[in-house]
Each structure stands twice: as C-alpha cells, then as structure tokens.
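Undergrad: can't give you the sequence, but here's the structure:
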C-alpha cells in the first residue's frame, strides 16, 4: 500500500508502512519513519554538509542488507547531491554522487527506503560541493569479548583525560551496538589518523591489559580496541541518533560523562528509539558543540 504525503512542501510516497523491520519487537517501517521525523531537529545538524552512506534493510534486520553510497538516478531532484572522487570504489567508479541529508523531506525519503543506518565522514562539503578539511576527530572503542561496553567506558575516561591534556574536549556516545565512540572538534593540527593512532598507542603502552591499538583479532580478547583508522577521509562512522540494525531498534546515543562514569552493566547504556526520544525531550542534544 502506498501513501502520498507532503513533508515541508515536498511530495513523497510512503510504502509498506506496516512492514515489520525489527521482528523481535514488531517495530515497523511506520515507527522508523516516525522516529526519524521526531529526532530530526537534533539529528540533522550532525548530517549537515556530510556526504551520506546508508545501510539499507528492505526486508528488515534479519534479511539481506547493503551499503549505498551512490544516490541512484531515481533519487528526487530536490535531494542535495555532491559529486566527489571515489578512490578504491568497489564498482570502479571514478566519482560518486553522494546525497547530503539536510532537511526533513530527505530524511523521511531515506527512512522510507529502509535506510536504517546513517553513516557520515569526519568532514563536510562547502556550498559548492567541494570537500573541506576534517572538522571532527573520532575514536571508535570496540570491545573484544568477554569485554563489553563497561570496559569501553573505562578506556573512554582515560582517553578523555589524554584529549583534555591536548586541549581537546571529548563527547561520548554509544555505537548502538556493543561499543562506543568519542568525538572531539578537530583543528587540523596534524593528519588526524596519525594523531589518533599515536594517542591509541600511548594508551596501549600505559594500559596493556586493557587497551589494544591494532586490528588483529587475536590481540583483542578481553581488551578494548581503539580504532583510530575511522579518521581516514574515505571512512565513515555511524551518525549520532542513527538507528542500528540489531535485534531491537537501538540508537547510537549521546551520553553524559556521568553516565559513562557510572556504567556497571552493559544494559546500562542500551537505548532504543523511544528511549532516545524521551532523552532528547529531557536533555536536548547532548552532542551539541559550542
């Protein structure tokens, strides 16, 4: 069933609104569109100017999924697109037409495509669609079992202090999966991946029983891998407030440092779409930067 709607003056056709995309708790496409529509005021600023990569789940989180960087030809002409070089493209493209989500109609359009996950790089484009220098530094904290997000919080606190000593203010969020991420405004003092790698190696040297800075799987059990490589301009990280394709409609959720300090059990930092809407109503955007 298709439903024509008008969103901020744009005409869209929504489809299969009763389709269940999270079978374990019956979360439907209509609820996904509702979540993204209601979270838009705090989500859109974090997508502004950032070329979009989506992970789509047409048949729900238990079905086949695929990443989509290139905005197809049938994308509405009112969706902003930027043409950028695509080094290492798996489809041998020299350039890719990326969508940039900057308004509610575009966000609803992608939600209707079952684009559950929204991923963006640590840099933006200018008004002419040209890539700007990175403005964000990110550390992705990935626990190796039996470690969990609890261990990630301990490492996050160490990393917060190291960054503070470097004159950088870190903001924490969950990944919406098993780990978490720290973001900081970036001043381009040096190449961001090299800088992040150096800090990760420093913490690994100081806390070898807790931290690892290499991707090698055999080095990671019981430790937290500080993934510094997310700062590579070709890579993306899940956006704040994006849904994740897990059993439940969990969200990559901005945190307070008090929550990080007080985490004692993995469930302490699991938030679903309804939880996050309530958090934003209470706290506003915890990821808003001055």
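TA: Yep, that arrived. This is a predicted model, so every value here is computed, not measured. Numbers count the residues shown, from 1 in each chain.
Undergrad: drop to CA atoms for contacts and neighbour counts, all remaining ones
TA: Noted.
Undergrad: buried residues in stretch 161-177?
TA: 162, 168, 169, 170, 171, 172, 173, 174, 175, 176, 177 (16 or more other Cα atoms under 10 Å).
Undergrad: mind checking the end-to-end distance for it?
TA: 24 Å (Cα to Cα, to the nearest Å).
Undergrad: which other residues reach it?
TA: With Cα atoms under 8 Å, 6 or more residues apart in numbering as the test, stretch 161-177 has contacts from 156, 160, 180-186, 199, 238, 240, 243-244, 246, 250-257, 260, 269-271, 287.
Undergrad: what about burial for those, which qualify?
TA: 156, 160, 180-186, 199, 238, 240, 243-244, 250-255, 257, 260, 269-271, 287.
Undergrad: now do the contacts for residue 182.
TA: 138, 139, 140, 141, 156, 170, 171, 172, 173.
Undergrad: element containing it, please.
TA: Using DSSP states H and E, the element containing residue 182 is strand 180-185.
Undergrad: in the helix or strand just after that strand, which residues are buried?
TA: Moving toward the C-terminus from strand 180-185, the next helix or strand (DSSP H and E) is helix 192-206. Neighbour counts over helix 192-206 (16+ other Cα under 10 Å) mark 192, 193, 196, 197, 199, 200, 201, 202, 203, 204 as buried.
Undergrad: okay, now the one to match up with it:
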C-alpha cells in the first residue's frame, strides 16, 4: 500500500483514502484531509439534499489552481455498493469519462450515505450538483419536486443587489402560493428554491420560473434581466430560470465550491437576506468553517 494511502471504515464500508496532505485550496492552504473532514462533519444536513438525486461532480484532482472537469457518469472503479441510476440524457452529455454511458442514457451515482459521499470527495469532487428531480427506488426519474431560480449578478452588481432582487422574487413566488428558501451560491450570487407539487414536468417548472423572471425584468429593467445574453447583464441581476430544465443541475446546498477560497453554498434566513439588501456588507459568502459553526448553532436553515 502506498505510504500516502490509508484504509478507513465508513459505516461498514472499507475505503482507501489518499493524499490527505494535498493542498486543494492553495490560497488558504486547505488540504484534502480538511475537505474530507468538512464533508463528513456536514453530512447530516447535506445528505438529505442529495438523497435520491443523480449527482454531477466537478473534480479538481490537482487543486483549484489547476484544471477541473465535469463528471456525470460513474467512473471506472466505482464500488459495487454505490447506488446508481441510469437515466435519459435529456440533452445532456457524458463527461470525459466514458464509463457508465450507453447511447442516450447516463449512469449517475446516487449519494445517499456517508460512505458514498466520502468516496466521491476522495476523488477530489469538490462540487456536487444535482437536478431538481429525484429518482424512484428503481432509479426511474420522477417529476421535479422543486423550482430553483439562480440570481447571478453582472459586475459591478454583487451579492448586495442579489439580496434586493431576491426579495422581489420571494414576493412574486408568494403571489403564486410558493414559499422559497434562500441559499448563497458560494460564488457570487443566491439561489432561491421553492417546493412544488409533482404535477408539473421540468418544462412546466421551467416555464413558471421564466414567467417570474420576465415579470420582474419588465417591472424593474434597470436591475433585473431574464436574458441569457451576457452582454446585457452588467450591473444587473440575471434571473436564470433555465436550471429547471430536466438536464440541468444546480450546486447542492452545503457543497463546497472550487473557488480560490473554500466557500460553500449556504442556506440563509430571510432576515440575513434583508440585511444584505440594506447593507452592501450585510451578507457575504461563507467559508466551510463558518458553515460548520452555523450548522452546530442552527441546524439546517434550509428547513427552518
């Protein structure tokens, strides 16, 4: 066994963990061991957000200063005990790994337990992205159970402007009898989630999110845009309604981001969003140490 590899028991599964001292975030010196510890520590609130959802990973084998790649299919060497689901591509494409693909389908891992989570993170999968739909026990895709709107600021707009627009989105969704939850993206903006009944397909939730985005663009064109064209985004908050497409994914709450610092997609309260709307420094993106403290103090604010 290589000197940089150890065997660990995770909930009855034996895993080989390697390169614990490898620095994955050079700016902060954050190591792979610290990343594994974060995911293990936060798993109690993270796993419910991953459960029954196909997981697309972004991997940084040599740290965030080096290249990354998307991976949808299960990679070669996937343990036999990892739960998987083979689903239609619905317009998506496999990652550079060809394992697990079969024509117009993709075979995703389903991350329902700590052993699977640890296995994925050991592969330097810093980011975990999921669809807005789940799969059945048999692996068949269900209709979406939630709607998401991604608030993406165009410079010089930032999180402050996203918070201001988030309040408008909250009100627009409330008019449609939908209650939403705010999550900082861990990057620049905010994600707003609303639970929906499963009577709509992905086209239906996409249309609803687009309707809200275009309504707010019409009422406040100086601050809001629903247009994909990046040239029309500077100084505005883009309401990305397209992530409700059946083939698209959004960073999971409590997932790390592959940025220069180990920031996390973090559920926040509406009081925090309102503070961010009033004060440019009222809300900032959270680092993983802060997230662990928040979870210890408040539990999962997504369900608060």
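TA: Perfect, thanks for sending it. This structure is a prediction, so every number in the text was calculated from the model and none was measured.
Undergrad: care to give me the TM-score?
TA: TM-score of the superposed chains, computed with TM-score structural alignment, normalised by the length of the first structure, equals 0.97; 289 aligned residues with a Cα RMSD of 1.3 Å.
Undergrad: leaving out chain neighbours, which residue sits closest to the most centrally placed residue in the second structure?
TA: Taking Cα atoms, centre = their mean as the criterion, residue 251 is the residue nearest the geometric centre of the second structure, at 1.2 Å. In this structure, residue 251 of the second structure finds its nearest non-sequential neighbour in residue 129, 4.2 Å apart by Cα to Cα, 6 or more residues apart in numbering.
Undergrad: from residue 202 of the first structure, how far off is the counterpart of that neighbour in the first structure?
TA: Counting by TM-score structural alignment, residue 129 of the second structure lines up with residue 119 in the first structure. Plainly put, residue 119 of the first structure is 28 Å away from residue 202 of the first structure if you go by Cα to Cα.
Undergrad: same question, residue 288 of the first structure
TA: 28 Å.
Undergrad: check residue 57 of the first structure too.
TA: Residue 57 of the first structure is 39 Å from residue 202 of the first structure, by Cα to Cα.
Undergrad: what are the buried residues along the lengthiest helix in the first structure?
TA: Across the first structure, the longest stretch assigned as helix under DSSP state H is helix 29-47. By neighbour count with 16+ other Cα under 10 Å, helix 29-47 of the first structure contains the buried residues 29-33, 35-37, 39-40, 42-44, 46-47.
Undergrad: try stretch 272-284 of the first structure
TA: Those would be 272, 273, 276, 277, 279, 280, for stretch 272-284 of the first structure by 16+ other Cα under 10 Å.
Undergrad: aligned partner of the third one in the second structure?
TA: Under the alignment (TM-score structural alignment), residue 276 of the first structure pairs with residue 291 in the second structure.
Undergrad: pretty sure its match is touching residue 265, no?
TA: No - using Cα atoms under 8 Å, residue 291 of the second structure is not in contact with residue 265; the gap is 9.1 Å.
Undergrad: quick check: neighbours shared by the two?
TA: residue 254.
Undergrad: so who does residue 284 of the second structure touch?
TA: With Cα under 8 Å, 6+ apart, residue 284 of the second structure has these contacts: 159, 276.
Undergrad: run the last query once more with 10 Å
TA: 158, 159, 160, 184, 186, 187, 188, 189, 272, 273, 276 (Cα atoms under 10 Å, 6 or more residues apart in numbering).
Undergrad: circling back: quick check, the match of residue 276 of the first structure in a helix?
TA: Yes - under DSSP: H, G, I helix; E, B strand; the rest coil, residue 291 of the second structure sits within a helix.
Undergrad: distance of it from residue 241 of the second structure?
TA: Taking Cα to Cα as the measure, residue 291 of the second structure falls 27 Å from residue 241 of the second structure.
Undergrad: re the thing from before, in the first structure, what residue corresponds to the residue nearest to the centre of the second structure?
TA: Residue 251 of the second structure maps onto residue 238 in the first structure, by TM-score structural alignment.
Undergrad: show me the contacts for its match.
TA: By Cα under 10 Å, 6+ apart, residue 238 of the first structure lies in contact with 53-55, 117-121, 174-176, 181, 244, 251-252.
Undergrad: what do you get for residue 230 of the first structure?
TA: Residue 230 of the first structure neighbours (Cα under 10 Å, 6+ apart): 121, 122, 137, 138, 139, 140, 192, 193, 196, 236, 237.
Undergrad: from memory the third one sits against residue 183, does it?
TA: Yes - between residue 137 of the first structure and residue 183 there is a contact at 5.6 Å, judged by Cα atoms under 10 Å.
Undergrad: between those two, which contacts overlap?
TA: 122, 168, 170.
Undergrad: got TSV for those, with distance to residue 78 of the first structure and secondary structure too?
TA: Output for these, formatted as TSV (distance: Cα to Cα, whole Å; DSSP: H, G, I helix; E, B strand; the rest coil):
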residue	distance to residue 78 of the first structure	secondary structure
122	24	coil
168	37	coil
170	35	strand
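Undergrad: mind listing the strands in the stretch 51-200 of the second structure by residue range?
TA: 55-59, 69-71, 84-88, 105-109, 125-130, 146-153, 180-184, 190-195 (DSSP state E, counting those that start in this stretch).
Undergrad: equivalent range in the second structure for the strand holding residue 182 of the first structure?
TA: Going by TM-score structural alignment, strand 180-185 of the first structure sits over residues 190-195 in the second structure.
Undergrad: and that stretch, how far from the first structure on average?
TA: Its aligned residues in the first structure lie a mean 0.4 Å from stretch 190-195 of the second structure after superposition (mean Cα distance after the TM-score superposition for the first structure).
Undergrad: what separates that stretch from the chain centre, distance-wise?
TA: Centroid separation for stretch 190-195 of the second structure versus its chain: 11 Å, with Cα atoms, centre = their mean, to the nearest Å.
Undergrad: please apply the same query to stretch 217-224 of the second structure.
TA: 26 Å.
Undergrad: and that stretch, end to end?
TA: End-to-end span of stretch 217-224 of the second structure (Cα to Cα): 5 Å.
Undergrad: one more: stretch 73-80 of the first structure?
TA: First residue to last in stretch 73-80 of the first structure (Cα to Cα) measures 13 Å.
Undergrad: if you count neighbours, what's buried in it?
TA: 79, 80.
Undergrad: what's it aligned against in the second structure?
TA: So stretch 73-80 of the first structure sits over residues 76-83 in the second structure, by TM-score structural alignment.
Undergrad: and what of stretch 2-14 of the first structure?
TA: So stretch 2-14 of the first structure sits over residues 5-17 in the second structure, by TM-score structural alignment.
Undergrad: likewise for stretch 33-43 of the first structure?
TA: Going by TM-score structural alignment: stretch 33-43 of the first structure matches residues 36-46.
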